[in-house]
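In: compute the structure for the input listed below.
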Amino acid sequence: MPKNKNIVQTKTKNEYNRFVSPLASRNASETMQEIFSPQRKFSTWRRLWLTLAETEKELGLDIPKKAIDEMRSHLDDIDFAKAQEYERQLRHDVMAHIHTFADAAPTARRIIHLGATSCEITDNSELIIIRDAGKLICRYLANIIDKLGNVAKKYRNLPTLGFTHYQPAQLTTVGKRATLWCYDFYRDLENLERLLDQLPFRSIKGTTGTQASFLALFNGNQAKVKKLELLFAKKMGFKNIVPVTGQTYTRKIDSEILFALSNIASSVHKFANDIRLLAGMKEIEEPFESKQVGSSAMAYKRNPMRSERATGLARFLIGLTQSALQTHAEQWFERTLDDSSNRRITLAEGFLAADGMLNIVLNVVDGLVVYPNVIKTHLMAELPFMATEEILMAGVKAGGDRQTLHEQIRLHSHAASAQVKIHGKANDLIARLKADDAFKNIDIDSLIDPKRFVGLAPQQVDDFIKNYVTPIRRRYRKDLKITGQVRI
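Out: All right, here's what the predicted structure looks like:
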């Protein structure tokens, strides 16, 4: 293919000639994207270098106050072009940013990164970012739990067909079904909160985890090395420290975080799939905007595109756990660098995908449309069969012979089933029973009230909201105003 300089020039100038991840352009919120942005990452690096220098000075190292002041004055004004040029020369991103920072704070040049290895900066910054991103995911989950609690309360008494094996089963209520979705997200929140609460900082460990370089800096003073490690972690907001490391913190922590996100993804997938199935039955639908187009060909369609997108993102996220496990398994002895290129993708994209799909769930739950009449129509098509045991017992109480009544119900049920399956007609079982003299002394209509068949579903909704939803609402009372946004 001949070279065309004009095409090359066009590509460098036109943003639409470069790939942009759909996770960023179509799904994840601006807030989550900022957390994983280059600005946040490298500003965090500089804050780690500053905190390290300040703490080393506190513990007696000769670090000029002017150096500290210069570093503090240049935490966010990063010359990214200069950093990229340094990295092209050095082929080392940490050293590139050390030089860039040193150019901005020349008095600090000799003490930036003193005693440290790259993972003092990269690993610790990643743990900070994981913590911040995880807290945002927790807020999303709390809002979903709150909103599903509202749905459960509103429809606690609305009977609907239950399904097992995707076949009609005993009745439940729409509100009770909402608690099933809600409890999944509740467990996800509890799990992620626990992980974040226990998330350890790598802190100051040195090149192979022995802290040898820091021991040398402090002339063999073990107490000062230990204090440096504790103070550094505390200043960066961590109460826990990884007890032992090689060069990196164990990559098992990454897989645990991605497993937690994948658990959330499975809850999203299950919820969204249920909504898609209910939309196909025209019982419950996700919001559909006035100018929204369901199909380019079939103008009447109202495709559940939000739920479909959520299931796709969930499936992608679930697949990332395999990569995280392989990365942990592949680390040799104290460390190999093949983790770096993988983790740059999986950690960020895992959180971006989680952010995107949870925003969709929030949007769907906020605008959920329930059609009680359609639900009742479907319910009443099946309820006659489910009510036969009640009718049988009532017939015996009215003086009928149990065996005779059972046989009559069996015959009428098969005949009514044939009307539905073979002739495509409505279920006429109740009409058949009413016309049979064997059941003339029974008030059949009172026996087929759907609310008789939902068991304790309404009370279970009340108990669930009281014992599970309300505590989350209290804990996140300042964060319960997030509205899900569906981008593009």
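In: make it CA atoms for all contacts and neighbour counts henceforth
Out: Fine.
In: so residue 405 sits against residue 392, correct?
Out: Yes - using C-alpha atoms under 8 Å, residue 405 is in contact with residue 392, at 6.5 Å.
In: more neighbours: those two, which one.
Out: Using other C-alpha atoms under 10 Å as the criterion, residue 405 and residue 392 rank with residue 392 on top: 22 against 18.
In: this one next, for a side-by-side:
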Amino acid sequence: MIKRYSVNKIEKIWDENNKLNVWLDVEKKVTFAWMKLNVISKEEYLLIDKNAKINIGRMLEIENETRHDVVAFTRAISETLGNEKKWIHLGLTSTDVVDTAQNKLIQESNEVVLESLINLKNTLKEKALIYKKTLTMGRSHGIYGEPTSLGLKFLLWFDEIDRQIERFSLARKQIEVAKISGSMGNYANLEFEIEEIVAEQMGLGIDNISTQVTQRDRHAFLISVFANIASTLEKIATEIRLFQRSEVKEWHEGFKANQKGSSSMPHKKNPISSENITGLSRYLRSFTNTAFENNVLWHERDISHSSNERIIFSDVFNVLVYTLDRLKNTLDDLVIDENKMLEHINSQFNVFYSQPILNYLLINCDKSREEIYDFIQKCTFETMNNKVDFKQSLINNGIEKYIDNIEVLNKLFNIDYFIRNVEKIYNRTLNK
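Out: You can find the predicted model right below:
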């Protein structure tokens, strides 16, 4: 991952030294399991556990000859041991080590992802509670609809992130497994219990059935969940971008004292964070194609997946955590102009009461829906064309034909009507 979008915690996990140390840990855990089954003496295991080391430089020298990284790895380890070196890699195939270690690295990276997801979720909840009773113009198709609670926007995203965490939890369960089943996945050269012992020692689940590799549907599911998360991140970022437009200006990203918006136009304040999040979200979704194709391997295995996985896992975790954290920080610094939102509500001359009036007349007079709808629509057009209050347009056009008591109109024109059930939505969403 390029430095600009790398995350220190993720970089440390996928660092080559750390990866090889996890390979070594798998080898040691396997020798521990063989000791538990009385194949290796305790003394030999303790020597392996204490003395087995990996020297990357020496490993690379050997790999230049063997053209096989795991063979080079095991031989480099063996050079640090005495006669007990014969127990290294006993009964194993390369992917017993590589896939189990990789799944462990994924597990550690998933912990970082979860932390960032929870932080974003908490920020969205905080915003939802702050703006629960704040009115904003609701829009559909980009066009003014009716006033609604601004807090519902943040609550909606809070609930969506909560669902993403549920999906992520299931994907974690399926990918965070040990695979110690041998060359064909049939445990022919291993005892069944070896895998169980290694899994327990490493805090992983068990790959119940495999070939020479852990099946890549597990990886594809995880990355597809990440792609789904990315769609939510872009959804939020897009909303911020829409509200920051000059024609709207209800929200805008925080702008630091010495920040510049344009190299040529000093007046510009651009939604750069949201645009950055949008671009990286698109990049995140691009990983799904590779992940799904990796599930199609020849017979028990081939290595067509191996080359790209050396790149994509580090990249996908770096970009996901970076994007999650950047969105959280963007929301923390978000500036919301409540006066501008109120100005936009007032600019509509109360025309958004058209549906409450429609519903009231449908219930309380004997005219057809078509007649009532057409009458109200005519009044709304007059309201916006002549810039007169909607209530006055109704009166001017003869609302008394449809309503017995004209004073009822005053009660219908109540702005709190549009947020009368907001508390129930909050209770259902937060207490589910």
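In: re earlier: joint contacts of residue 405 and residue 392 of structure 1?
Out: Taking C-alpha atoms under 8 Å, 6 or more residues apart in numbering as the contact rule, residue 405 of structure 1 and residue 392 have no neighbour in common.
In: number of residues surrounding residue 363 of structure 2?
Out: Applying other C-alpha under 10 Å, I find that residue 363 of structure 2 has 10 neighbouring residues.
In: separation between it and residue 383 of structure 2?
Out: Distance, residue 363 of structure 2 to residue 383 of structure 2, using C-alpha to C-alpha, to the nearest Å: 24 Å.
In: kindly report the same for residue 398 of structure 2.
Out: Counting by C-alpha to C-alpha - residue 398 of structure 2 and residue 383 of structure 2 are separated by 14 Å.
In: before we move on, what about residue 209 of structure 2?
Out: 69 Å.
In: of those two, who's got more company?
Out: Remark: of residue 209 of structure 2 and residue 383, residue 383 carries more neighbours, 21 against 13, as counted by other C-alpha under 10 Å.
In: show me the contacts for the closest residue to the more buried one other than its chain neighbours.
Out: Leaving out its chain neighbours, the residue that sits closest to residue 383 of structure 2 by C-alpha to C-alpha, 6 or more residues apart in numbering is residue 390, at 5.4 Å. Applying C-alpha under 8 Å, 6+ apart to residue 390 of structure 2 gives the contacts 349-351, 353, 379-380, 383.
In: now with 10 Å, please.
Out: By C-alpha atoms under 10 Å, 6 or more residues apart in numbering, the residues touching residue 390 of structure 2 are 348-354, 376, 379-384, 396, 413.
In: residue in structure 2 paired with residue 306 of structure 1?
Out: Under the alignment by TM-score structural alignment, residue 306 of structure 1 pairs with residue 273 in structure 2.
In: check the mean deviation of the helix or strand containing its match from structure 1.
Out: Taking DSSP states H and E as the criterion, residue 273 of structure 2 maps to helix 272-293. Following superposition, helix 272-293 of structure 2 is found to deviate from structure 1 by 1.0 Å on average (mean C-alpha distance after the TM-score superposition for structure 1).
In: which other helices and strands contact the next helix or strand after that helix?
Out: Next in sequence after helix 272-293 of structure 2, counting helices and strands by DSSP H and E, comes helix 306-332. Secondary-structure packing of helix 306-332 of structure 2 (3 or more C-alpha pairs under 10 Å, 6 or more residues apart in numbering; DSSP states H and E): helix 8-14, helix 94-130, helix 217-244, helix 272-293.
In: give me the angle between helix 306-332 of structure 2 and helix 94-130.
Out: Per axes from the mean of the first three to the mean of the last three C-alpha atoms, to 10 degrees, the angle that helix 306-332 of structure 2 makes with helix 94-130 is 10 degrees.
In: which part of structure 1 lines up with the helix or strand following helix 306-332 of structure 2?
Out: Toward the C-terminus, helix 306-332 of structure 2 is succeeded by strand 335-336 as the next helix or strand (DSSP H and E). Counting by TM-score structural alignment, strand 335-336 of structure 2 lines up with residues 369-370 of structure 1.
In: hmm, back to that, and the contacts of residue 390 of structure 2, which of them are buried?
Out: The neighbour-count test (16 or more other C-alpha atoms under 10 Å) applied to the contacts of residue 390 of structure 2 identifies 348-354, 376, 379-380, 382-384, 413 as buried.
In: so of those, which ones are in helices?
Out: 354, 376, 379-380, 382-384 (DSSP state H).
In: hang on, the earlier thing: would you format the helices and strands packed on helix 306-332 of structure 2 as TSV with distance to residue 47 of structure 2 and mean neighbour count included?
Out: Below are those laid out as TSV (distance: least, C-alpha to C-alpha, whole Å; neighbours: other C-alpha atoms under 10 Å):
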stretch	distance to residue 47 of structure 2	mean neighbour count
helix 8-14	27	17
helix 94-130	20	20
helix 217-244	36	21
helix 272-293	40	18
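In: hang on, residue 186 of structure 2 in a helix?
Out: No - applying DSSP: H, G, I helix; E, B strand; the rest coil, one finds residue 186 of structure 2 to be coil, outside a helix.
In: show me what it aligns to in structure 1.
Out: So, by TM-score structural alignment, residue 186 of structure 2 is matched to residue 210.
In: thinking that match is in contact with residue 248, fair?
Out: No - counting by C-alpha atoms under 10 Å, residue 248 is not a contact partner of residue 210 of structure 1; they are 11.6 Å apart.
In: those two - which one has more neighbours?
Out: Each of residue 210 of structure 1 and residue 248 has its neighbours counted (other C-alpha under 10 Å); residue 248 has more, 24 against 15.
In: who's in contact with the closest residue to the more buried one other than its chain neighbours?
Out: Leaving aside its sequence neighbours, residue 248 of structure 1 sits nearest to residue 119 (C-alpha to C-alpha, 6+ apart; 6.1 Å). Counting by C-alpha under 10 Å, 6+ apart, residue 119 of structure 1 makes contact with 94, 125-126, 202-208, 247-249.
In: much appreciated, bye for now.
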